[in-house]
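Enquirer: Quick one, what's the 3D model for this:
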Amino acid sequence: MTLWEVDIYPASGHVDRLAAAIVGDAEDLQIATHLEIATAHGFLVQADFDADHIQLLADQLLVDNVVESAVVAQAGDAALAEPPAPIYDRLIHVMPKPGVMDPVAQSTQGAIADFGKPAEAVRTFRKYWIGGLDDQQTDRLVNKLLANDSIEQVIQGPIQLERLSFGKSQPFELKTVGIRALDDDGLAKLSKEGQLYLTLVEMQTIQKYFQELGRDPTDIELETVAQTWSEHCSHKTLAGKIAYKDEKQELRFDNMLKETIFAATQEIRKSLGDNDWCVSVFKDNAGVVTFNDEYNVCFKVETHNHPSALEPYGGANTGIGGVIRDPMGTGMGAKPICNTDVFCFAPPETDPGSLPPGVLHPRRVMKGVVSGVRDYGNRMGIPTVNGAVYFDERYLGNPLVYCGNVGLLPVDMSFKEVKPNDLIVAVGGRTGRDGIHGATFSSAELTSESESLSGGAVQIGNAITEKMVLDVLLEARDRNLYNAVTDCGAGGFSSAVGEMGEELGAEVWLEKAPLKYEGLSYTEIWISEAQERMVLAVPEEKWPELEALFASEGSEAVILGKFVPTGNLKLTYNGETVGELDMRFLHDGRPPIVRDAVFTPPTVHPLSLTGEDQSSLGDDLRKILSSLNVASKEWIIRQYDHEVQGGSVIKPLVGVQNDGPSDAAVVRPVLNSRKGIVLSCGMNPHFGDFDPYDMAASAIDEAMRNCVAVGADPSKIAILDNFCWGYTDRPETLGTLVRAALACRDLALALGTPFISGKDSLNNEFSYVDEEGNKQTIAIPPTLLISAMGQVEDVSTCVTMDFKGAGNRVYVVGLTKDELGGSHWSLINKRAGGQVPQVDTDLSKKVFAGIHAAIQAKSVAACHDLSEGGLAVALAEMAFAGGLGAEVKLDNVPHALSDPSAVALLFGESNTRFVCEVPEEDAAKFEAALKDAPFAQIGQVASHKELVVQHDGQKLLDEPIELLKQAWQAPLNW
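Expert: Modelled structure (predicted):
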């Protein structure tokens, strides 16, 4: 076999865009200011081809001859190493490590076969010629920008590989782990070095189980228990026994999650009686609610934090791919109709010299995460319609990546049941070493060594494979060819088969799994989290039809085993039993986590406004608009396709130039119906520094008011919780989590808003040793994302936030309170103290109902919720989104302030408030709808292009909306 190399360059006269981007990034990261670089990309093709055939492939398949040119030769040929110009003195190749998923190479190999001659192997690479740097600068450039050691290998100089070796078959060897004789130190060492990440009590429980069996576990048995018992899969902290204490109460939970969030949902459902619109909550891959007579809708939001910290593109890519598979694996399989995403990053202007070892620069993380989510969603043809981005220095070691998906599910396909003797069928992608230990790794704290130790926990996705699986899966569903389906997520086959067979038992024949390459052990096959795989329970008589259907669409389907009513999980490899576990021990044998939780509220000092200079209010407004958490996220939004599938009604950006910030997305999932779903989110981590209870309450209120602002019915909004926290073994950290969960319970019950699904990601801390040899830890702030899904009967009644017409009235609805604590005004002015915003649920219900009634009465031209930046920011955003000005007076703003200062009225961030634009002729209808809520007219929309604000007869603001818009758009206008 010959190893051919195809180098592909920008054609003569075309810009080397990759080189230009690297130069800019190198300057941003202070790696080099005088970098000279040229780039190429290419393919290594291992095949029995002659020179003419490889040239034919280059010309007709691999190269875009309009904008690219190619050089073809055998790998290692000196001609391939020649620099394009004499200024370059170094040659660097970067390619995926052996065993790392390479989707482009995979699809290229298939395309090459279509030319009549197959290639044995294909691999992609990137090529860089570098000039003007010394050795140290070159190393920094390579390690910080050009390559990621988690998934890529670097070759200095020409490629000298003899062949593309991905794996070699190994002789079978059954491995056992001597656990029965270990002392506690030995158990702890095994847990850590084996990347099991189990507690000592859990290791002791496993030890006792096998002592009673009279044998040691095999490696696959130990790994199976570790996957199933991982924090990621079993949520053992939130579902554990907790003794909680704060300054007012002491509580004991046997299962904290069930007794707070779950319990609230059950109580709400009971109160609804025959009008219960929840279908399936907290028991399938996604929460399901009713939509219309024909369809239900389901919603799931996942986190993919740890992998995204190591490899931002791959981590986020597989995060969105994984959550898309959740609705696909809900009931008998839902059709994904839209995506959501929420990101938390450290500030992109972070000094590169301040980065701890093992931490990628936030700018690189941000670009990688955004492109990973973009590529997967766009390639699958699923619109990304809603999201948010938050910045805080404490996300430096652990960026947070929340990915969500909504699916459409036929009413009669909303449940599933595995039947005895159903075949275990794996469909979709092949299994490789990517993603091994992903579930256990996600349950651990990151360190400066995680990049090198846990790189295998990062998967690389292939959206095209998942799209093929999706299309044929829905066809198989409609033909009734299987009884149950789930996705291979964390833990791979281990968790998918283990969960499906929990009530029955299962026998798995591991050698049947299709592999990406040779050399995987039976354990690696079982726990790999390679992407794009689903597991079906198929009646034996329907297997031939299902196999033929998948084959007709170019998607693999293979029998892995059978669900058998033994109560055991039995794993075999080429006829040898390699593992056998009692399902009851596997799923119910984990010892309960018993933990103490303590919450001591921080001392709150009053925030004095004495002596505030009103002449600086315009500067304050521009500073808030240009702060990262308020500024436009257009650079991200415009990379996503939010129109595909044709159902988008209200998009992420709205207004006369489609660049204003929408409160929520509205989508028609069924195109021949006017009924829509509304998607929004709420989160404010900074409030958690004051009180996690108020943070959680405010997040729920924000998610709901975003939904209500566009027209959603507040009586039918479902919400999801995603807790991302630090190291919860500390009682004070766990105390903040419990306090947030208590708020979730209380708000859900008070507002009649059920939780239908959720997910947690704990231990989001990063540890390293500083230059003085001291251990340092960066913990994320307690971060709770609330995602909301509402519904509208007729999408034509929905409204957007941009001002529509000069002369229309401007109203404020809701109460402004003395709540500047944690506000953006206090942040930009470095003012500590103050009361953080709280939620008055009685007021919330009245305001939400009134706003909904006013929108249904078609009396509202525009509606915008008040959140970050308060009234001043809301007015500015409505004005520049609509291309109109406004003239308002603060004297009439409804408030509960002892001192109604301009700062408190303009920049307070109290909950449950809206600004509404109302045509003069509809004012009576609007006011009648809001009769039970506090509201007042504060001014009118103006034809001029300024935001003018007066108070007590003084003009406080007279700001051109174009300048406000520029301040808002500039920070992330990359």
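
Enquirer: switch to C-alpha atoms for all contacts and neighbour counts from now on
Expert: Will do.

Enquirer: Strands along the stretch 1-150 of the chain, start to end?
Expert: With strands called from DSSP state E, counting those that start in this stretch, the stretch 1-150 of the chain shows them at 2-10, 36-47, 68-74, 90-96, 121-131.

Enquirer: Is it possible to get TSV of the ones you listed that adds distance to A849 and mean neighbour count?
Expert: Listed next are the strands of the stretch 1-150 of the chain as TSV, based on distance: least, CA to CA, whole Å; neighbours: other CA atoms under 10 Å:
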stretch	distance to A849	mean neighbour count
strand 2-10	59	22
strand 36-47	58	22
strand 68-74	59	17
strand 90-96	55	21
strand 121-131	57	21
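
Enquirer: Could you measure from the closest residue to P692 other than its chain neighbours over to Q835?
Expert: In this structure, P692 finds its nearest non-sequential neighbour in A740, 5.1 Å apart by CA to CA, 6 or more residues apart in numbering. The gap separating A740 from Q835 is 17 Å, by CA to CA, to the nearest Å.

Enquirer: this one as well, want them side by side:
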Amino acid sequence: MTLWEIDIYPSADERDAAADSLIAAAADLGLASDLQVATSRGFLIQADFNRDHVELLSDQLLCDTVVEQAKVDEAGADALSQPPAPGLSQLVYVLPKPGVMDPVAQSTMTAIADFGQSAAAVRTFRKYWLPELPPPLFDKLCNKLLANDAIEQVIVGPIPFEQLSFGKPYEFALATTSIRQLDDAGLTKLSKEGQLYLTLVEMQTIQKYFNELGRDPTDIELESVAQTWSEHCSHKTLAGRIAYKDEKGERKFNNMLKETIFAATQEIRKSLGDKDWCVSVFQDNAGIVRFDDEHNIVFKVETHNHPSALEPYGGANTGIGGVVRDPMGTGMGAKPICNTDVFCFAPPDVDPETLPPGVLHPRRVMNGVVSGVRDYGNRMGIPTVNGAVYFDERYLGNPLVYCGNVGLIPQQHSFKEVKPNDLIVALGGRTGRDGIHGATFSSAELTSESESLSGGAVQIGNAITEKMVLDVLLEARDRGLFNAVTDCGAGGFSSAVGEMGEKIGADVWLDRAPLKYDGLSYTEIWISEAQERMVLAVPDHKWDELEELCSSEGVEATIIGRFAPTGRLKLFYYQEAVGDLDMKFLHDGRPPIVREATYQPLPVKPLKLPAAKSCDFAGDLKQILGSLNVASKHWIIRQYDHEVQGGSAIKPLVGVLNDGPGDAAVVRPVLTSQRGVVVSCGMNPRYGDFDTYDMATSAIDEAMRNCVAVGADPSQIAILDNFCWGYTDRPETLGSLVRSAIACYDMAIALGTPFISGKDSLNNEFSYFNDAGEKQRISIPPSLLISALGQVDDVRRCVTMDLKKTGSKLYVVGKTFHELGGSHWSLIHDQPHGAAPKVNAAMAKSTFASLHKAIHGGLVRACHDLSEGGLAVAAAEMAFAGGLGAELSLDNMPHDEAAKHPISLLFSESNTRFLVEVPAENEKQFQSVLAGIPHAAIGTVIEKPTLTISLKKTKLVSASLDELKQAWLAPLDW
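Expert: Here you go, the predicted model:
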């Protein structure tokens, strides 16, 4: 069998785009300013093909002959090693590591077969020719730009093709793990080195279980328990027993999540009685709420932080792919209608020389994460309509990647039930080594060695496969071909089958699982987190029709077991019993985690404000507009398709040039109806530096007011929580999380806003040793994302934030307080003190209801919430988004006495505030609707493209819209 190499280059008259990108990246990172490089991409094909057939494949399938040219030869031929230009003497190949999912190679295998002959194996590679460089610079280029050690290998010079592995058959050998005689030190060592990441108490519990059985566990049994008991799958910290102490006293939780987040929802639902619009909460892969007479709406937001830190593209790619499968696996399967994504990065201008070992540069992380989310959503045909980006130097070791999906499901398909003796059917992608230990890996902190030790935990996605699975799944659902479905997420088959069969039992035949390549052991098959896979519970008499449907659509469906009513999980490999666990032990046997948690609020230190006469308010405004957290994210947004499916009513960017920062997205899920879904988010980790209670309530308030600002009914908004925290074994770190959960309970109850789903990601810390041998730790700030799901009766009543017409009056709604702690004004002036914004929940509820009434009544032309940067930033954004100027006077602005300083009036980030454009003829009616709510007319929309803001006839700000907009656009105008 011959190994053929096909190299594909840009044609002579085409630029080498990959080379240009590499040169620019090297300059950005300060590695080289005048680098010369040439690139190609290529394929290795192992097959009994003659040269003519390989050249046919190259011309007709692999190479775009309009803009590319190809070289074809047997692998290792001298002609393929010749540099394409003088002076480029160093040849570098970059290939996926053995076992890493290669979607292009997988698709190529299928396409080659369509030409009438099948290849035995295909691998892709990238090829670089570099000049002779000093070894340190050459190594940096290879490690920081050409390849990612988590998933790729670098080979310098011609490849030793005889050493390339295309997969070998697996030779079965049942492995057991000696655990019964281990002491505590041995158990701890096994947990860490085996990447189980279980506590000593948990390891002792497993030891006791097998001691009672009189045998040691097989490797697959131990892995099954570790996956099921992982923090990622069981949320054992937040759902555990916690003794919490703060300035108000002590409080004990038996299950902190149930007694805060869950409890709030249950109390709200009870108060609604027969008007309860929640359908399914905290019991399926995603939350479900009622939408119209025929449909319900499904919503879930997940995180994919650790994988994205190691391999940004693959981590984010499978983050969005994984969360799309959550609605697909909810009830009997929902149709995904839109995505939302929130990212937290370190600033992109970090000096590369200061990076700790094992940390990717933030700019590389940003590029990888954004392109990973872009490619998956766009290729699946799901619009990305909402999101946010936060920058903080503490995300250097652990970027955060939140991915969310909203789905539409017929009401009658909102629930599922596995029946005894249903077939276990694997649907979709094949199983490989990608993603092994992903669930347990996500429970551990990252270190400088994680990239090389945990690369297998990174999954690689294939959006086209998932789109095919989705189409088949929805058709099978409508034909009634299965009883239940769930996705293969964290833990792979072990979690999916284990959870579906928890109340019944399951027999699994692992040898029947379709594999991407030879060589996987039975344990790897069981715990692999390879993507694009769903598990169905199928009655015997429905199997033939399901198999025929899947075959007709090119989607693989395979019976891998049966839900047997034994109460046990039994695993087989070619009739050999390799695992046998009691379902009760697996799901209920984990010992409760008992934690100590403390929180001591920091004393509020007054923030000293300069004399007004010495302030450059316009300069401050431009500096805030140009700060990373406020600046335009158009570079990211414009890479996403937010129009696909045709339902987007309000898009991420709005205004006359479609470049203003919208508050929330509005989507019509049913195109024959004007009823809409509203998606927004709220988050500000900086407030957590002052008090995580205020951070949590502010996040809920922001998510709510973003929804209300476009027209959502505040009485029917559901919210989701995503807690991302540091190492919660420290009482003070866990205490800050518990405090925020208590705040979530208080705020949800006060607003009548139920939580319907959520997710936590803990231990987001990075540790390394500095040059002096001292252990250093980078912990993320407490980061709570609140995502909101609202509804509107008629999307035609919605409003956007851009100013619409000269002569309109501008009203501020809500009261301003002297709350500059964690504000953007404080950040640009390096002011660490002050008070973070608080929320008056009762006033917030009344304000939201009144403003909604005004918007719904057609009294409002534009509305923008006041958040990052306060009033001045909101006014600037509304003005340049609409291409109209504004004249404001702060004389009558509702404010607390302590907030009378112009800095507070302009830049305070107090909650529950809006800037609203009201037609002059609607003023009296608007004021009537807002009676009892702090509000005031503070300005007018003008034709002249300027923003002026005055106080007591003193002009504080006078700037052209163009200079304000350019300041806002510049930082991320990549």
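
Enquirer: A740 and Q835 of structure 1: who's more crowded?
Expert: A740 (24 against 19; other CA atoms under 10 Å).

Enquirer: Just the element for the more buried one, please.
Expert: Here A740 of structure 1, judged by DSSP states H and E, is contained in helix 731-751.

Enquirer: Next, the mean deviation of that helix compared to structure 2.
Expert: Here the mean offset of helix 731-751 of structure 1 against structure 2 after fitting is 0.2 Å, by mean CA distance after the TM-score superposition for structure 1.

Enquirer: quick revisit: save the strands of the stretch 1-150 of structure 1 as JSON lines, and put in distance to S823 of structure 1 too.
Expert: Conversion of the strands of the stretch 1-150 of structure 1 to JSON lines gives the following (distance: least, CA to CA, whole Å):
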{"stretch": "strand 2-10", "distance to S823 of structure 1": "49"}
{"stretch": "strand 36-47", "distance to S823 of structure 1": "45"}
{"stretch": "strand 68-74", "distance to S823 of structure 1": "52"}
{"stretch": "strand 90-96", "distance to S823 of structure 1": "45"}
{"stretch": "strand 121-131", "distance to S823 of structure 1": "46"}
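
Enquirer: A helix includes Y687 of structure 2, no?
Expert: Yes: using DSSP: H, G, I helix; E, B strand; the rest coil, the assignment for Y687 of structure 2 is a helix.

Enquirer: residues touching it, list them.
Expert: For Y687 of structure 2, the contacting residues are 694-695, 821-822, 836-837, by CA atoms under 8 Å, 6 or more residues apart in numbering.

Enquirer: Nearest to E14 of structure 2 among the residues you listed?
Expert: Taking CA to CA as the measure, E14 of structure 2 lies nearest G822 of the contacts of Y687 of structure 2, at 49.7 Å.

Enquirer: Confirm for me that the closest one is in contact with D694.
Expert: No: in this structure G822 of structure 2 lies outside contact range of D694 using CA atoms under 8 Å: 11.2 Å.

Enquirer: If you count surrounding residues, which of those two has more?
Expert: Set G822 of structure 2 next to D694 and count neighbours by other CA under 10 Å: G822 wins out with 26 against 22.

Enquirer: give the contact list for the more buried one.
Expert: Residues near G822 of structure 2 by CA under 8 Å, 6+ apart: 686-687, 689-690, 832-836.

Enquirer: Look up how far G869 of structure 2 lies from it.
Expert: Counting by CA to CA, the gap from G822 of structure 2 to G869 of structure 2 is 11 Å.

Enquirer: what does N378 of structure 2 give?
Expert: 32 Å.

Enquirer: Between the two, which has more neighbouring residues?
Expert: Comparing N378 of structure 2 with G869 by other CA under 10 Å, the one with more neighbours is G869, at 24 against 17.

Enquirer: my read: that one touches F907, true?
Expert: Yes: at 5.3 Å, G869 of structure 2 counts as touching F907 under the criterion of CA under 8 Å.

Enquirer: Could you name every residue contacting both of these two?
Expert: 823-825.

Enquirer: The closest residue to H818 of structure 2 other than its chain neighbours: what's it in contact with?
Expert: Spatially, and ignoring its direct neighbours in sequence, H818 of structure 2 is nearest to A899 (4.3 Å; CA to CA, 6+ apart). By CA under 8 Å, 6+ apart, the contact list for A899 of structure 2 reads 816-819, 905.

Enquirer: These: which two are farthest apart?
Expert: E819 and L905, at 10.0 Å, using CA to CA across the contacts of A899 of structure 2.

Enquirer: ok, residues contacting the helix or strand following the helix holding A740 of structure 1?
Expert: Per DSSP H and E, the first helix or strand lying C-terminal to helix 731-751 of structure 1 is strand 755-761. The contact list for strand 755-761 of structure 1, computed with CA under 8 Å, 6+ apart, reads 231-232, 235, 261-262, 264-265, 278, 280-282, 286-288, 299-303, 305, 442-443, 718-725, 748.
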